[in-house]
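Chemist: could you look at this predicted model? Sequence included:
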Amino acid sequence: MRRELKWKWLFFFGGIAIMSLGISMIIKGKVLGVSPWDVLHIGLFKQIGFSIGSWSIITGLVIVTGASIYLKQWPKVATWLNMILCGVFIDGFSWLLPNTDIFIFEVLYFIFGLVVMCLGCAMYISPNLGAGPRDTLMILIVEKFGGSIRRARFIMELSAVVLGWLLGGPVGIGTIIIVLSTGSIIQPALSFFRKLLEKQISEPEAEKLVSKHQSKTLAKES
């Protein structure tokens, strides 16, 4: 059990770090546009100040608080960690990654950032330790108003894009690409990471069984 939890939390924290790196790369390549929620975060940053990572935490906190009041239950620890660490990592990677005004480099930032973000997202989801604030909101919308998760996600992201655009956030073809492509990348990656996690957890058990079998065999031979 201890090993299982260790690997689950390792995938969770590692996935959040990788996802945040991808988000930061996309923000660096914002000439093509950024993800719907980052349109809002950047718009708030331009109008009010603070950092983009701070706004990621603040909007997440608003969502988590609202969801907690509606559900009348305390969110999982992983939800809080997701909310805080994403913001911290985004600011950290945004500071570490070099800036560029060269179009081709911004495009490369965007392309690689999109792939890295999706891989990280799949990795952190694979242990099923808890949904992030925005995923929690999406589930609540489905429960309260009905419809599909895809529709709820579309409504959420459209609202974030419109509000962020009004605040001066960058919207472009890249925003549309992110909305249309993330699911296609995350789905196979999620299957891969779940299998990888299961393999890491189950390998010691298999080794124990082999060891026991060998011990019994040696005992019989002696």
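Modeler: Cool, the structure landed.

Chemist: every contact and neighbour count from this point should use C-alpha atoms.
Modeler: Fine.

Chemist: in this protein, which spans are helices?
Modeler: Counting by DSSP state H, the chain has helices at residues 2-28, 36-48, 52-71, 77-96, 103-125, 133-145, 149-166, 173-221.

Chemist: let's have these in a markdown table, adding mean neighbour count.
Modeler: Shown next, in a markdown table, are the helices of the chain (neighbours: other Cα atoms under 10 Å):
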| stretch | mean neighbour count |
| --- | --- |
| helix 2-28 | 22 |
| helix 36-48 | 22 |
| helix 52-71 | 18 |
| helix 77-96 | 18 |
| helix 103-125 | 22 |
| helix 133-145 | 17 |
| helix 149-166 | 17 |
| helix 173-221 | 14 |
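
Chemist: adding another structure so you can compare the two:
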Amino acid sequence: MSLTAPAGTARRGLTDLGPIAQLRAGRLVRRLSQLYVGLLLYGVSLAMMVRGDLGLAPWDVLHSGLIRHVPITLGQAVVVMSFVVLVAWIPLRETPGIGTISNALVVGFSADATLALLDRPDLLVARIALMLGGVGLCGLATALYIGAQLGRGPRDGLMTGLHRRTGLSLRLVRTGLEVAVVVLGLLLGGVAGLGTLLFALAIGPITQALLPWFTVEVTAPAPRSALGGDQG
């Protein structure tokens, strides 16, 4: 029994499509809208955790440490590190899509815009609410942009590329990467805390629970043999 969908059929689950195939997979307006809403909300969630001041997501610990030594904003640090990570895709032979480049740019700009509008509250209960809301919103945002099926984010691609090249499990690769960036971020003076631990424990289950609701059905592209006739 074949485990792959016939050429040209609709597929509900996540697919691994190249950049051109992603754009030809149908429902592009819905998918682009969902992608950019997800990326904007991701930046908002990052800013909420910053203003909660109870610990940042692992990669943001690194970003917060970086801006202590380089005269850039947190959002700009997100953009810079995204493109640094994309350089690491080259030996891993990962292929970026429109969602990859958009992720590298939009999240950082959205975070800076939100930080300009949102102040750190004095009440601890308000800060806890921002932390919890930031983690939950990040899970929703992740499900939105992944479910749009327009390419992995830079850090997601680094994780999957290392998994593919090393043979290690995704869980082990992700844990190793997040521990490494937290340690490096702390050495640079970054901000970690309860929110960092909560994010590490909760983001996977939240995203997994929401992803089926936001995975957009796409059309599987026909293989070359199907388009070019009988090749034996």
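Modeler: Cool, got the structure. Keep in mind that what you see is a predicted model, and the values were worked out from it rather than measured.

Chemist: TM-score for these two?
Modeler: The TM-score (TM-score structural alignment, normalised by the length of the first structure) is 0.83; 196 aligned residues with a Cα RMSD of 1.9 Å.

Chemist: off-centre distance for stretch 96-113 of the second structure?
Modeler: 9 Å (Cα atoms, centre = their mean, to the nearest Å).

Chemist: which part of the first structure matches it?
Modeler: Aligned by TM-score structural alignment, stretch 96-113 of the second structure falls on residues 75-92 of the first structure.

Chemist: which residues does that stretch contact?
Modeler: Stretch 75-92 of the first structure has contacts (Cα atoms under 8 Å, 6 or more residues apart in numbering) with 16-17, 20-21, 23-24, 51-57, 60-61, 64, 68, 129-133.

Chemist: what do we get in the first structure for residue 182 of the second structure?
Modeler: Mapped onto the first structure by TM-score structural alignment, residue 182 of the second structure lines up with residue 161.

Chemist: how far away is the closest residue to its match other than its chain neighbours from residue 152 of the first structure?
Modeler: Distances taken as Cα to Cα, 6 or more residues apart in numbering put residue 36 closest to residue 161 of the first structure, at 4.9 Å, once the chain neighbours are dropped. Distance, residue 36 of the first structure to residue 152 of the first structure, by Cα to Cα, to the nearest Å: 14 Å.

Chemist: over to residue 177 of the first structure?
Modeler: From residue 177 of the first structure across to residue 152 of the first structure, the span is 18 Å (Cα to Cα).

Chemist: and residue 169 of the first structure, by the same measure?
Modeler: For residue 169 of the first structure, the distance to residue 152 of the first structure - Cα to Cα - is 22 Å.

Chemist: what's near enough to touch the residue most central in space within the first structure?
Modeler: Among the residues of the first structure, the one closest to the centroid is residue 121, at 3.7 Å (Cα atoms, centre = their mean). Shown in contact with residue 121 of the first structure (Cα under 8 Å, 6+ apart): 15, 16, 18, 19, 186.

Chemist: show me what it lines up with in the second structure.
Modeler: Here residue 121 of the first structure is matched to residue 142 in the second structure, going by TM-score structural alignment.

Chemist: I'd say residue 44 of the first structure and residue 54 touch.
Modeler: No. Between residue 44 of the first structure and residue 54 there is no contact under Cα atoms under 8 Å: 10.1 Å.

Chemist: excluding chain neighbours, what is closest to residue 116 of the first structure?
Modeler: residue 22 (4.7 Å).

Chemist: these two touch, right, that neighbour and residue 113?
Modeler: Yes. Counting by Cα under 8 Å, residue 22 of the first structure touches residue 113, with 4.1 Å between them.

Chemist: shared neighbours, the two?
Modeler: With Cα under 8 Å, 6+ apart, residue 22 of the first structure and residue 113 have no common neighbours.

Chemist: tell me the counterpart of residue 32 of the second structure in the first structure.
Modeler: Residue pairing (TM-score structural alignment): residue 32 of the second structure is matched to residue 9 of the first structure.

Chemist: nearest residue to its match in space, please, no chain neighbours.
Modeler: In space, residue 9 of the first structure is closest to residue 127, 7.6 Å off (Cα to Cα, 6+ apart).

Chemist: next one: residue 34 of the second structure from residue 210 of the second structure, what distance?
Modeler: 14 Å.

Chemist: overlap of the contact sets of these two?
Modeler: By Cα under 8 Å, 6+ apart, no residue touches both residue 34 of the second structure and residue 210.

Chemist: spatially, which residue comes closest to residue 192 of the second structure, not counting chain neighbours?
Modeler: residue 55 is the one closest to residue 192 of the second structure (Cα to Cα, 6+ apart), at 4.2 Å.

Chemist: how about residue 214 of the second structure?
Modeler: residue 147 (5.2 Å).
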